[in-house]
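Chemist: Build me a model:
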Amino acid sequence: MKLLRKITLAAALGVLAATAALAAEPAAIQKNWTAPMHKMLAQALVDDVMASHPELLSLTLQGEPPGHKGVYTMFAGSFPDRIGKVSSAVDVLVITKGYTILDPRWNQDDNPRKSTYLTPLRDKAGQNVGLAVVVFKNPAGTNKSEKEFFLAASEIRDKLAQRIPSHAALFGPAAQP
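Modeler: Presented below is the predicted three-dimensional model:
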């Protein structure tokens, strides 16, 4: 029951944040971090997941880069121009509290249609090391339920965890083939 309350609270906060964002004027992407010149393990993981999951619209990883306490940023993702983007208040809630937010984009006019899941990113030891935002394509006529999308997002997160030795390793160089 406690988990259900956390999910409900997180969903409510997500709706509030989304409503506020819709009311605001579009702004340039605000960045607070610059990735190193080498390809990081985190980016290699995103690239691998995107290549093996054509049902995904995007995947981003967010959190605190080493040595940047209190700086929450997108550090890897399927849209490289957004790397370094400041994390939203809802993203920070997932990163710091470990909530999972299910956003099926119900009654939204998204083009393309999508279903979004914000879930804690974990390492092999099960420690929270950030946030994974998993966005699925949800074309008209898809009969996939919210539960099915949730389970698929959880599976992606869990498989990522198996490949993450530690928080610091995410920012280290990706292994060369």
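
Chemist: From now on I want contacts and neighbour counts done on CA atoms only, so please keep to that.
Modeler: Fine.

Chemist: in the chain, which residue is closest to the centre?
Modeler: Taking C-alpha atoms, centre = their mean, the centroid of the chain lies closest to V133, which sits 1.8 Å from it.

Chemist: Which residue lies closest in space to that residue, excluding its sequence neighbours?
Modeler: Sequence neighbours aside, L118 is the residue nearest to V133 in space, at 4.5 Å (criterion: C-alpha to C-alpha, 6 or more residues apart in numbering).

Chemist: Second input sequence below; structure requested for side-by-side comparison:
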Amino acid sequence: MKLFKLTVAVALAGATMFGAVSSASAAEKNWTPPAHKIYGQKLSDETMAAHPELLSVTLHGLVPGSTDKYTMFAGSYPERIGNPDDPDDIDVSKKGITIVDPRWNRTKDNPKKFVILMPMRDAKGENIGLVVYAWKNPPANANNSADEESYLKKANVLRDALAKKIPSYDALYADAK
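Modeler: This next block holds a predicted model:
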């Protein structure tokens, strides 16, 4: 079995993760999806349908043909597709780190959620971007290391199952069949 180095960063209270993403307007988008459904969106939809415990699943990476435009290109919030990635999203894509974010002290999040940002992999095990999993309504005490480890294990299982369905990064942008 291939061993992967895993670096975990825990986002602390007051982190600005996702702050700009939810308010981006059409003028701020750096990519427009094609008129047809892409394979990446199909995978996101399938994951959401199979896992009702999730609040969202989003796929991020470089815009096709670009070397510096990182974006959300598929996910459970269609209005956010094409929004530029935040610096923490780009760090996950570029550095291969995982961010475990229990959303400590975030009273404005509704519903409450627990977020894991981790490298998205293809079927060969190569890091090809970022996948973000958000679970809804975590337990009130979901800010301890046991809960963080539990969510990280769940995210690894979901990500590894997703990877088996991704032959290449380019395939994520192909027409969903």
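
Chemist: TM-score for the pair, please.
Modeler: With the length set by TM-score structural alignment, normalised by the length of structure 1, the two chains reach a TM-score of 0.84; 166 aligned residues with a C-alpha RMSD of 2.5 Å.

Chemist: circling back: what residues are up against the residue nearest to V133 of structure 1?
Modeler: L118 of structure 1 sits next to 91, 94, 100-103, 131-134 when contact means C-alpha atoms under 8 Å, 6 or more residues apart in numbering.

Chemist: Okay, and which of those residues map to helices?
Modeler: Counting by DSSP state H, the part of the contacts of L118 of structure 1 found in helices is 91, 94.

Chemist: Would you mind giving the contacts of L118 of structure 1 as TSV with distance to A11 of structure 1 added?
Modeler: Shown next, in TSV, are these (distance: C-alpha to C-alpha, whole Å):
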residue	distance to A11 of structure 1
D91	12
V94	11
T100	9
I101	6
L102	7
D103	7
L131	16
A132	16
V133	14
V134	15
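
Chemist: Validate this expectation: the residue nearest to V133 of structure 1 resides in a helix.
Modeler: No - using DSSP: H, G, I helix; E, B strand; the rest coil, the assignment for L118 of structure 1 is strand, not a helix.

Chemist: ok so, going back, per the alignment, the residue nearest to the centre of structure 1 corresponds to what in structure 2?
Modeler: Taking TM-score structural alignment, the alignment pairs V133 of structure 1 with V132 from structure 2.

Chemist: pretty sure that match is touching I116, no?
Modeler: Yes - between V132 of structure 2 and I116 there is a contact under C-alpha atoms under 8 Å: 5.7 Å.

Chemist: Which stretches in structure 2 count as strands?
Modeler: Assigned by DSSP state E, structure 2 shows strands spanning 8-10, 54-62, 70-75, 98-101, 113-121, 127-136.

Chemist: which residues sit in contact with E79 of structure 2?
Modeler: Per C-alpha under 8 Å, 6+ apart, neighbours of E79 of structure 2: none.

Chemist: Please say which position in structure 1 it maps to.
Modeler: By TM-score structural alignment, E79 of structure 2 lines up with D81.

Chemist: Could you do S168 of structure 2 as well?
Modeler: Per TM-score structural alignment, S168 of structure 2 is aligned with S166.

Chemist: Would you check how far apart the nearest residue to that match once chain neighbours are set aside and L3 of structure 1 are?
Modeler: The spatially closest residue to S166 of structure 1, leaving aside those adjacent along the chain, is D123, at 5.5 Å (C-alpha to C-alpha, 6+ apart). Using C-alpha to C-alpha, to the nearest Å, one obtains 21 Å as the distance from D123 of structure 1 to L3 of structure 1.

Chemist: can you check E148 of structure 1 too?
Modeler: 18 Å.

Chemist: any idea how far P26 of structure 1 is from A20 of structure 1?
Modeler: Distance of P26 of structure 1 to A20 of structure 1, computed by C-alpha to C-alpha: 12 Å.

Chemist: What is the neighbour count of L41 of structure 1?
Modeler: Residues near L41 of structure 1, counting by other C-alpha atoms under 10 Å, number 20.

Chemist: Looking at structure 2, name the residue matched to it.
Modeler: Per TM-score structural alignment, L41 of structure 1 is aligned with Y39.

Chemist: and stretch 126-142 of structure 2, how far apart are its ends?
Modeler: Start-to-end, stretch 126-142 of structure 2 (C-alpha to C-alpha) is 31 Å.

Chemist: Mind listing what's buried along it?
Modeler: Judged by neighbour count (16 or more other C-alpha atoms under 10 Å), stretch 126-142 of structure 2 contains these buried residues: 127-136, 138, 142.
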